[in-house]
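Visitor: Predicted model, plus sequence, below.
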Amino acid sequence: MAATATPALRPDTAVDATALIADIERYLAAHVPRTAHPLVTKTTAQLVAEALHTPTNEPPVATPELTVPHRLWRILPDWALAITPARRLHGAGRPITVTQHLELTMLVIQQYGWHRGALRSRTGRRCILGAQAVLYRLGYGDEHTARDAGARIQAVLTARGITEPYHRWNDRRGRTLDEVLHLLRAATTH
C-alpha cells in the first residue's frame, strides 16, 4: 500500500497557537453539521443551548489579548496552551467528533512537525499523543473525545496485527511521518 507523500516542514517554520487555532476554526467551519432546513443556520444543539442560556445584566468582561512571540508558542509547556484565545472563548471545551479530533491531530502534526520518543521535542514537534494533548489543551474536545480517538487508532493497529499501544508504535525506530499520517487517516474511517 503506497502512502501519499507529505510536504516536509522547513526547520524554521514558525507555527504559533493563534495560526493553529485559525486553521482549526477554518476546518471546523467547513465541517459544520447540516441543519434540518436550509433557512435555519444553527444546529439543534446550538438552538437548545441558546434557549437554555439565561442572559445576565452584567457587561461582558474584556480579556486582554495574549501576545506571545510566534516561535515561543512552539516551545511553551502544553499547560500554557490553555490560556490561548480558543480556550478562553470556548471555556471547558468546544465539542468535536472523534473523526474531527483525528483529522485535527493530523493538522497539528503537519503544522508543528512530527516527533517520536516523547510527547514533544524541544522545538515543539509532536507525536500522535502530543498532538492530541495540544487539541485538548486548546479546548477542542474533551478527554472522552481524545480517549475514543485513541481507541480508534488502536483498533486500526490491531486490525493490522499490531498489539503494541499506538504511542509506542509512534516511537519505533524507523517510523516515518507518512506512516503516522496514513494511520491517522485510516482511523478516521474505521
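Guide: Done, it's in. Model, not experiment: these values are computed from the prediction.

Visitor: going forward, measure contacts and count neighbours with C-alpha atoms only.
Guide: Fine.

Visitor: What residues of the helix or strand that contains residue 155 count as buried?
Guide: In this structure, residue 155 is located in helix 143-159 according to DSSP states H and E. Across helix 143-159, burial judged by 16 or more other C-alpha atoms under 10 Å covers 145-146, 148-157.

Visitor: who's in contact with whichever helix or strand comes after that helix?
Guide: As assigned by DSSP H and E, the chain's next helix or strand after helix 143-159 is helix 166-171. Identification of contacts with helix 166-171 by C-alpha atoms under 8 Å, 6 or more residues apart in numbering yields 116-118, 127-129, 150, 153-154, 157, 175, 180.

Visitor: could I get these as a markdown table with distance to residue 70?
Guide: Below are the contacts of helix 166-171 laid out as a markdown table (distance: C-alpha to C-alpha, whole Å):
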| residue | distance to residue 70 |
| --- | --- |
| 116 | 23 |
| 117 | 25 |
| 118 | 23 |
| 127 | 21 |
| 128 | 22 |
| 129 | 23 |
| 150 | 29 |
| 153 | 31 |
| 154 | 34 |
| 157 | 36 |
| 175 | 29 |
| 180 | 26 |
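
Visitor: Which two of the residues you listed have the greatest separation?
Guide: 118 and 157 (19.8 Å; C-alpha to C-alpha).

Visitor: which of the residues in stretch 175-188 are buried?
Guide: Quick answer for stretch 175-188 (16+ other C-alpha under 10 Å): 177-185, 187-188.

Visitor: could you say what helices and strands the helix or strand harbouring residue 88 packs with?
Guide: In the assignment (DSSP H and E), residue 88 maps to helix 85-90. Applying 3 or more C-alpha pairs under 8 Å, 6 or more residues apart in numbering; DSSP states H and E, one finds that helix 85-90 makes contact with helix 128-138.

Visitor: quick one, the helix it packs on and helix 143-159 angle?
Guide: Interaxial angle of helix 128-138 relative to helix 143-159 (axes from the mean of the first three to the mean of the last three C-alpha atoms, to 10 degrees): 160 degrees.

Visitor: helices or strands up against helix 128-138?
Guide: helix 85-90, helix 98-112, helix 143-159, helix 166-171.

Visitor: mind checking how far it is from the chain centre?
Guide: Computed by C-alpha atoms, centre = their mean, to the nearest Å, the separation of helix 128-138 from the middle of its chain amounts to 6 Å.

Visitor: Next one for the comparison:
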Amino acid sequence: MNHAVLTWGPLALTPEGAALVAEIQAYLATLPATARPTVPVRDFYRFGSTVQPWHTGFPDPRPTLLDRIAHRPARPVPVSVADHLALADRYMTAFGWTQGRLWDSTGRVCLLGAQAAVLAHGYGTPTTVLRARVQVMEVLHATGRPHASPDRFNDAPGTRQADVHHLLARASARALSLGI
C-alpha cells in the first residue's frame, strides 16, 4: 500500500490525516471565539507528551569518588525552600496523597511524608525542610486556618488532596517572593 505523506508543521500526515485536520479546523471555526482552543492545532505533537519523573529539572544526587570510597551517601542537592515545597508537591502528585500516616503500602504520602521523601531522595537538608514547614505554617495562618501543624491540617477530616496541593503551591510562591 503506497500512501502519500504530507508534512504539516511537526507532523507528517497521510491524505486521510490531512483531511482529519481540515475537518477539525472547520469544526473549530464554528465555535464561538471564547470556546476555541488558544493553542493552534498544528502545535500538538503526534505522540503527545511523555511522563516525566517528579524531580525533572533538578540534578540527580550523585556520589563522588570520595563518597563511594567512604561508603557514604551522596551529598544532598542544594535546593531553595521554594524548590523543596515544589518538589514535595510534585512528589505527592506522582505517588498520591494519604491522611493519618506518612505513607501507605501503595506509596501514597501525606504532606510530611512528601517532604521526608524529597529529603530522603537527596534534595535539600533537614534545615531546608524546617524552613519550608515554617512557610507552610505562615500560609495556613495567613489564610485563616490556624492549625497546630501542617500535619494536623493534612489529617483534618475536611482536607482534600487539592487543598494540600494548593497550600504547597502558595507556600512555595511565598518562599520564592521572599527569596528563600
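Guide: Happy to help now that I have it. Fair warning: this is a prediction, and the values are worked out from it, not measured in the lab.

Visitor: Confirm residue 175 of structure 2 sits in a strand?
Guide: No. Counting by DSSP: H, G, I helix; E, B strand; the rest coil, residue 175 of structure 2 is located in no strand; its state is helix.

Visitor: how about it, what does it touch?
Guide: Contact analysis of residue 175 of structure 2 by C-alpha under 8 Å, 6+ apart lists 81-82, 132, 135.

Visitor: Need the counterpart of residue 79 of structure 2 in structure 1.
Guide: Under the alignment by TM-score structural alignment, residue 79 of structure 2 pairs with residue 96 in structure 1.

Visitor: For the nearest residue to its match once chain neighbours are set aside, the count of nearby residues, please.
Guide: The shortest distance from residue 96 of structure 1 to any non-neighbouring residue, by C-alpha to C-alpha, 6 or more residues apart in numbering, is to residue 141 (5.1 Å). Other residues near residue 141 of structure 1 come to 21 when the count uses other C-alpha atoms under 10 Å.

Visitor: The counterpart of residue 141 of structure 1 in structure 2 and residue 99 of structure 2, how far apart?
Guide: Aligning on TM-score structural alignment places residue 141 of structure 1 opposite residue 124 in structure 2. Taking C-alpha to C-alpha, to the nearest Å as the measure, residue 124 of structure 2 falls 24 Å from residue 99 of structure 2.

Visitor: follow-up on the earlier one: residues in contact with the match of residue 141 of structure 1?
Guide: Counting by C-alpha under 8 Å, 6+ apart, residue 124 of structure 2 has contacts 76-80, 84, 118.

Visitor: of those, closest to residue 30 of structure 2?
Guide: Each of the contacts of residue 124 of structure 2 was checked against residue 30 of structure 2 using C-alpha to C-alpha; the closest is residue 84, at 45.5 Å.

Visitor: my guess is the closest one meets residue 133, correct?
Guide: No. Counting by C-alpha atoms under 8 Å, residue 84 of structure 2 does not reach residue 133; the two are 10.1 Å apart.

Visitor: is it true that residue 172 of structure 2 touches residue 88?
Guide: No. Between residue 172 of structure 2 and residue 88 there is no contact under C-alpha under 8 Å: 10.0 Å.

Visitor: Neighbours of the corresponding residue of structure 1 for residue 88 of structure 2, how many?
Guide: Under the alignment by TM-score structural alignment, residue 88 of structure 2 pairs with residue 105 in structure 1. Neighbour count for residue 105 of structure 1, taken as other C-alpha under 10 Å: 26.

Visitor: Measure how buried residue 85 of structure 2 is and give me the count.
Guide: The number of residues packed near residue 85 of structure 2 is 31, by other C-alpha under 10 Å.

Visitor: measure the residue lying closest to it once chain neighbours are set aside to residue 8 of structure 2 for me?
Guide: The spatial neighbour of residue 85 of structure 2 that comes closest, neighbours along the chain excluded (C-alpha to C-alpha, 6+ apart), is residue 172 at 5.4 Å. Counting by C-alpha to C-alpha, the separation of residue 172 of structure 2 from residue 8 of structure 2 is 40 Å.

Visitor: ditto for residue 157 of structure 2
Guide: 52 Å.

Visitor: got the buried residues for stretch 96-106 of structure 1?
Guide: If you call a residue buried by 16+ other C-alpha under 10 Å, then stretch 96-106 of structure 1 has these buried ones: 96, 98-106.

Visitor: which among those gets closest to residue 20 of structure 1?
Guide: residue 104 (9.9 Å).

Visitor: I figured that closest one hits residue 24, correct?
Guide: Yes. With contact defined as C-alpha under 8 Å, residue 104 of structure 1 counts as touching residue 24 (6.8 Å).

Visitor: what's near enough to touch the nearest residue in space to residue 108 of structure 1 that is not next to it in sequence?
Guide: Closest residue to residue 108 of structure 1 apart from its sequence neighbours, by C-alpha to C-alpha, 6+ apart: residue 131 at 5.7 Å. Contacts for residue 131 of structure 1 (C-alpha under 8 Å, 6+ apart) come out as 105-106, 108-109, 119.

Visitor: Identify the residue nearest the geometric centre of structure 2.
Guide: residue 90 (3.1 Å; C-alpha atoms, centre = their mean).
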